[in-house]
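Colleague: Test case, fold it:
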Amino acid sequence: MGRIKSALLVLVTILFYSGTAFGFQDQEPQSRDAALLANPQRAVHTFLHWQQAGHKNPDHVIKTMKLAEADREGKIELADRLLKVFDARGLLIEYDKIPTNPNYTDSLSGLSQYILFPSLPEVYLTKTAQNEWVFSEATIQTIPDLYQNTFSSWFTFIVDNLPEWAHNEWMGIKVWQYLAVFMWLLTGLILMKIFTFFLDNYVRRVAQKTKFTWDDDLVDGVEKPAGYIFLVSFYFLTFSNLQFSVSISHTLSITLEIMLSAAVIWLLYNLADVFSKYLGVLTTKTETELDDQLIPLIRKTLRFFVVILGVIAILQNNGYNVASLIAGLGIGGLAVALAARETLANFFGSITIFLDRPFKIGDWIKTGDVEGTVEEVGFRSTRVRTFYNSLVSVPNSNLANTDIDNLGLRKYRRLKTVLNLTYSTTPEQMEAFVEGIKAIVKANKHFRQDMYEVHFNAFGAHSLDVLVYVFLDVPDWSTELQQRHNFFLEVLRLAKDVGVEFAFPTQTLHMDSFYKDEPRKVGEERSEEELAAAVHEFGPDGQKGKPEGIRIFKDGEEVDFGANK
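Modeller: The predicted structure follows:
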């Protein structure tokens, strides 16, 4: 009896475990499917992992294609094509960023969907009624178009019909890919040469036929960057045909995208120069000179913003959160402002200069110990070319808070001097000498005619002093020096004709033993008629006046001393 009970107990146990085992086997496929598609991360892992070499399992992969209306082979082909699109475009998947929540919902649409790549929004996962995450019907329908847009049909045909040896791998890259890279680079360079040839021989010719000059500058400015943009664009649009691995394609995609952005920045940078030149042509037609001074500042501002916006665009396109970066800079803004207060002071100083207009480009100014011609007004400093040809950069903050003597804005240049005549000069000679100088001034068109003073001004310790206070109407310093030279030569010649001598500091010592001797006779006596004639001869209609300088002849040819430059 006991043996019967033991046998029955063993039989029941066997049946129990057998039933459990059979039940587990019936539920295992469903539970495994649920595990493979439990959340977006698991679904993406199932799609990618079971297509890798060494552990391929098409039966697992096609589970992500459940919504496709195709047989098993058709689903396998869809999955294979989608993976090739990801790899060729360099769409690198980071598992850590994929949500693991089975009940994940999109923050924008509120639906149970997950978009794998922002640059490819048509490819996304969706949650089914069985709580499984699979590729959506829209994704499955767009796979053929994605594949066709990613790979050239004729190129794919050539690759599929290559001999077997061309598909052998060396260092992880197939032989045909090495050959394709060479042809790819060569084709891009040839197309770029054709593009630049078209610009040089057609577009430039059209620009040269116009009466404008800015279009020629435009062609010069865009020729090189446009050719570079054309080259990089070709590479960026066709690199997916090389069918590299996802890591190589990803690196290549980022590199080409940065190169393309840099080329666009280069183009806009050159266009800023062309635009500045065009503004310069417009400002030359206006009467005010303020806009002429603004051109260099506008050019620098445009260049600055082109570079800054270009860098921001590159960072934004490569996944950097520029908004958080700017916010981080804002936190340290106080420290930056304190450290750069001199720079800010110079910047506002430049604004003050443009608003107040104390000088313009080309003016002769003197500020502090610096004297020279203004060459450029920048954000930080003003560059002054001194008369010994050095270039001095003066901070704009200093210019805004100091005295500026703008010698370049003078309409007239003053000449003030005192001529010292000896005490032997007679009153008649003095009068003739003073009137003669006035005649010289009247005869010279470079002197201001409505304002000048020439007078016997003082009895000096050793001379009779004649004040000469006149103004020159000349455009620059070089002409001023030349006219001063001519004027003083005229005065010397007048003094000789009038018979006066210039004094120099002397002391006369009278000796008792020589009281009978007559002192040295200084100067020459002239009659009143001779004095009047001398004054007339140096006047506007006189024959002896030479307001433009003395002309000396040797052997019948004029000797050029550089006096009449």
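
Colleague: C-alpha from now on. contacts and neighbour counts both.
Modeller: OK.

Colleague: for Y423, what are its contacts?
Modeller: Neighbour list for Y423: H462, S463, L464 [criterion: Cα atoms under 8 Å, 6 or more residues apart in numbering].

Colleague: Centre of the chain to the helix or strand containing I314, how far?
Modeller: Using DSSP states H and E, I314 sits in helix 290-317. Mean-position distance between helix 290-317 and its chain equals 6 Å (Cα atoms, centre = their mean, to the nearest Å).

Colleague: let's see this one next to it:
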Amino acid sequence: MRRWLCGLTVGLAICAVAAYAGEDGSGGQHVGDTPGLEQPGGEVSASQVPVEQPAKVESAYGDMAEPEDFSGNRRPVISIPSQRGSIRDYQKTVNFARLSSPRRTWESMLRLMDEYSQEVQENGFTYANHARLVYLEEQIVNLFDLREVAPSLRSDVGMEAAVYLRDAIAHFDLPPSDTLPDRTEAFKEMKDGFPGIWNVYGSPIEISYIDSGEFKGRFQFSLYTALNARTMAQRVEHHTYVYPEFAGLREAYFNTPGPGIPDVLIDSLPGWMRRDLWGMRLWQFSIVLILTLGAVLLVLALKRLLRACSQRLPRAVGSALWLLLPLLIIYLAGKLNWFFSEHVFLTGKVLRIVHYVEEGVALLSLVAMILVGGGVLMEIIFLAPRFDKKGVNSYLIRFGLRLASIVVAAVVLLEGLQRMGFTLATVLAGAGVTGLAVALAAQESLRNIFGSIMLLLDKPFKIGQRVKVRGHDGFVEEIGLRSTKIRQLDGHLACLPNEDVARADIENISERPFIRRMMNLALPLDTPSDKVEEAVQIVRDLLAVHEVPRTEVEIAANPELEDRPRLVNEEINQPGYPPRIFFNEFNPASLNLLVIYWFHPPQYWDYLEHTQRINREIMSRFEEAGLRLALPAQRLQLAGDPSRPLEIGSREVNGDEDDLPLAGLREAESPRREPPASGSKS
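Modeller: Here you go, the predicted structure:
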């Protein structure tokens, strides 16, 4: 849990940086003058725009509707689609955002925004008109080319652009809409080499032809227009509104709380809470901070509770409970993102930062939940009694689930990054470069991982088995992704890289069906032949199966065994494996008897107990028969020294030291010194 919480913190920083970086982009469709309702020649004023007269305003709507009466007496009604109506009735009752030509797109924007503006300014955002406003917003967003915008941000970006755009053009009188081409004229111009981008009345407002995507073959306001609509509105806000009924649109949209926040609460706030900061009010920032802090405290409280509960529950249950933490984070992030967008109405960079942070937190929590969920699933599977937790199959299942969870988490991460606005090509390119760097830096580790896969698939040994690998004799304790751990017979732990283990010759001692014993009994060279045959028969009798009565201890433990004698040597007389005893060799100093038998089952300590019993019986029976085992002998012969002739033989001595055979040798080694001559100095 600590790992994915650390990853969560890093993800927050990455998402915040991405939000700032993505906000500065303008779509890359234009190079030229600063966007706005200004041209290189100077400002565009109402007197400079070629218009007929204010009375001719209705021509801007073309044949879509009758002239609007902004006094409120008459206005066109855009119906909410009925779920029971047929498709044909649905199309008749609903005025869609018509995108068949630049002219239709412009007229649709005017009509839909006029309807939206009047609804918001008259009634605000309430639960009563929520469905109607949502439907209008969906139609308005379809007017803009937002293919390069994050899918989760398209609704907010499109609506902000539409509000700023409608506010900007409300400062000017509108010329007839027939100055923009219809569908036939637009395709004719493109056929004649026109680039497929039309500026509305010579302003930076662009309508472009869409050649791919969901709206292929339609006409929408360009991404350049959507991203720069705020700048356009700011540059003309010093002009007087020609249509004052739109003067309160921006205030109503950006600074009016949604239905989830009572208007009475906002009205009761002090004046300093209504001050502007980054295009928003201080009360909006206050709500964001309070709710975010509350969500963090709730998550920390749940974490503390889970830590206390998991210590008292079984491991599998405790691990499953930890899944509640990322689930809560995902739920809170989604709810906060929705509340900030639909009720607090965050806008601009603040909205994007909050959005990226919350989307990043939810995405990382989902990835963490998938990875942790894989471990929980393993614990649940291993609860079944037929699964051996230390077997190779368990490690293969564990490796497969871990790999599957990593793959699923990677797919979810890619989808989440695309939803946040990162293109798949960029993500894959970054992943490719990163993967190449990691592959070059981790060649040894990757080889060991592939070696572990081969070990898990080939199964040359299992956990707990005794093996011999590269001189290491011991029991396998663990098969990891990088190494295999063997507990040697001397107690030392050996960690062998899986690459080396996969290529080495492996001797699996635990897989033997029996323990074979081969021993040699050496008899002296002077043993008669009949004694040799007697020795062979003694060993055969000792190794044969024979019955012995039960001991009192065995009978007391189980009275039913009183009439059932115990079979001795049954474990070395299995079908196909009888004991083999032969007089097979004349050694330089002995006669050799070869004894071979196979002990079943291959239990080492039982084998040693049986071996000890057989050895004692052989010694006892040989002593009774007068048979001796030959001792290692070595014969030395000294030659070439006439002063020390070698005498072979034996004689009894009385204990006189001078009579011992080595007495002369001592005298030879220590000759007597002659007395000094007379008259000489001593």
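
Colleague: circling back to that earlier point, can you pull the buried residues of the helix holding I314 of structure 1?
Modeller: Buried residues in helix 290-317 of structure 1, counted by 16 or more other Cα atoms under 10 Å: 290-300, 302-303, 306-307, 310-312, 314.

Colleague: what's the average distance of it to structure 2?
Modeller: Aligned to structure 2 and superposed, helix 290-317 of structure 1 gives a mean residue distance of 2.9 Å (mean Cα distance after the TM-score superposition for structure 1).

Colleague: Which elements pack onto that helix?
Modeller: With contacts defined as 3 or more Cα pairs under 8 Å, 6 or more residues apart in numbering; DSSP states H and E, helix 290-317 of structure 1 has these neighbours: helix 246-283, helix 322-331, helix 341-356, strand 370-377.

Colleague: Could you list every helix and strand in contact with the last one?
Modeller: Judged by 3+ Cα pairs under 8 Å, 6+ apart, the packing partners of strand 370-377 of structure 1 are helix 290-317, strand 364-367, strand 381-386.

Colleague: try the longest one
Modeller: Using 3+ Cα pairs under 8 Å, 6+ apart as the contact criterion, the elements in contact with helix 246-283 of structure 1 are helix 72-88, helix 214-238, helix 290-317.

Colleague: Please apply the same query to the third one.
Modeller: Helix 341-356 of structure 1 makes packing contacts with helix 290-317, helix 396-400 when contacts are defined by 3+ Cα pairs under 8 Å, 6+ apart.

Colleague: In JSON lines: those, plus distance to A226 of structure 1.
Modeller: Listed next are those as JSON lines, based on distance: least, Cα to Cα, whole Å:
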{"stretch": "helix 290-317", "distance to A226 of structure 1": "16"}
{"stretch": "helix 396-400", "distance to A226 of structure 1": "38"}
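
Colleague: So for N161 of structure 1, which of the ones you listed sits nearest?
Modeller: helix 290-317 (37.5 Å; Cα to Cα).

Colleague: okay, the angle between that closest one and strand 370-377?
Modeller: 50 degrees (axes from the mean of the first three to the mean of the last three Cα atoms, to 10 degrees).

Colleague: any idea how far the most centrally placed residue in structure 2 lies from A368 of structure 2?
Modeller: For structure 2, I406 is the residue whose C-alpha lies nearest the centre (Cα atoms, centre = their mean; 3.4 Å). I406 of structure 2 sits 10 Å away from A368 of structure 2, going by Cα to Cα, to the nearest Å.

Colleague: What of T105 of structure 2?
Modeller: For T105 of structure 2, the distance to A368 of structure 2 equals 45 Å [Cα to Cα].

Colleague: what do you get for L629 of structure 2?
Modeller: From L629 of structure 2 across to A368 of structure 2, the span is 73 Å (Cα to Cα).

Colleague: Neighbour count: these two, which is higher?
Modeller: A368 (24 against 16; other Cα atoms under 10 Å).

Colleague: which one is that one nearest to, not counting chain neighbours?
Modeller: Using Cα to Cα, 6 or more residues apart in numbering and skipping the chain neighbours, the partner closest in space to A368 of structure 2 is W4 (5.9 Å).

Colleague: in a helix, that's where that neighbour is, yeah?
Modeller: Yes - assessed with DSSP: H, G, I helix; E, B strand; the rest coil, W4 of structure 2 lies in a helix.

Colleague: Next up, the contacts around it.
Modeller: L364, S365, A368.

Colleague: So L323 of structure 2 is in contact with G374, correct?
Modeller: No - with contact defined as Cα atoms under 8 Å, L323 of structure 2 does not reach G374; the gap is 10.8 Å.

Colleague: So what does I353 of structure 2 match up with in structure 1?
Modeller: Using TM-score structural alignment, the partner of I353 of structure 2 in structure 1 is T251.

Colleague: residues in contact with the residue lying closest to its match once chain neighbours are set aside?
Modeller: When the adjacent residues along the chain are set aside, T251 of structure 1 lies closest to G90, with 7.3 Å between them (Cα to Cα, 6+ apart). Residues counted as contacts of G90 of structure 1 (Cα under 8 Å, 6+ apart) are S245, V246, S247, I248, S249, H250, T251, L252, S253.

Colleague: Spatially, what comes nearest to the fifth one if we skip its sequence neighbours?
Modeller: Nearest non-adjacent residue to S249 of structure 1, counting by Cα to Cα, 6+ apart: G90, 4.2 Å away.

Colleague: same deal with the last one?
Modeller: If the residues on either side of it in the chain are set aside, S253 of structure 1 comes closest to G90, at 6.3 Å by Cα to Cα, 6+ apart.

Colleague: do the third one as well
Modeller: The shortest distance from S247 of structure 1 to any residue that is not its chain neighbour, by Cα to Cα, 6+ apart, is 6.5 Å, and that residue is G90.
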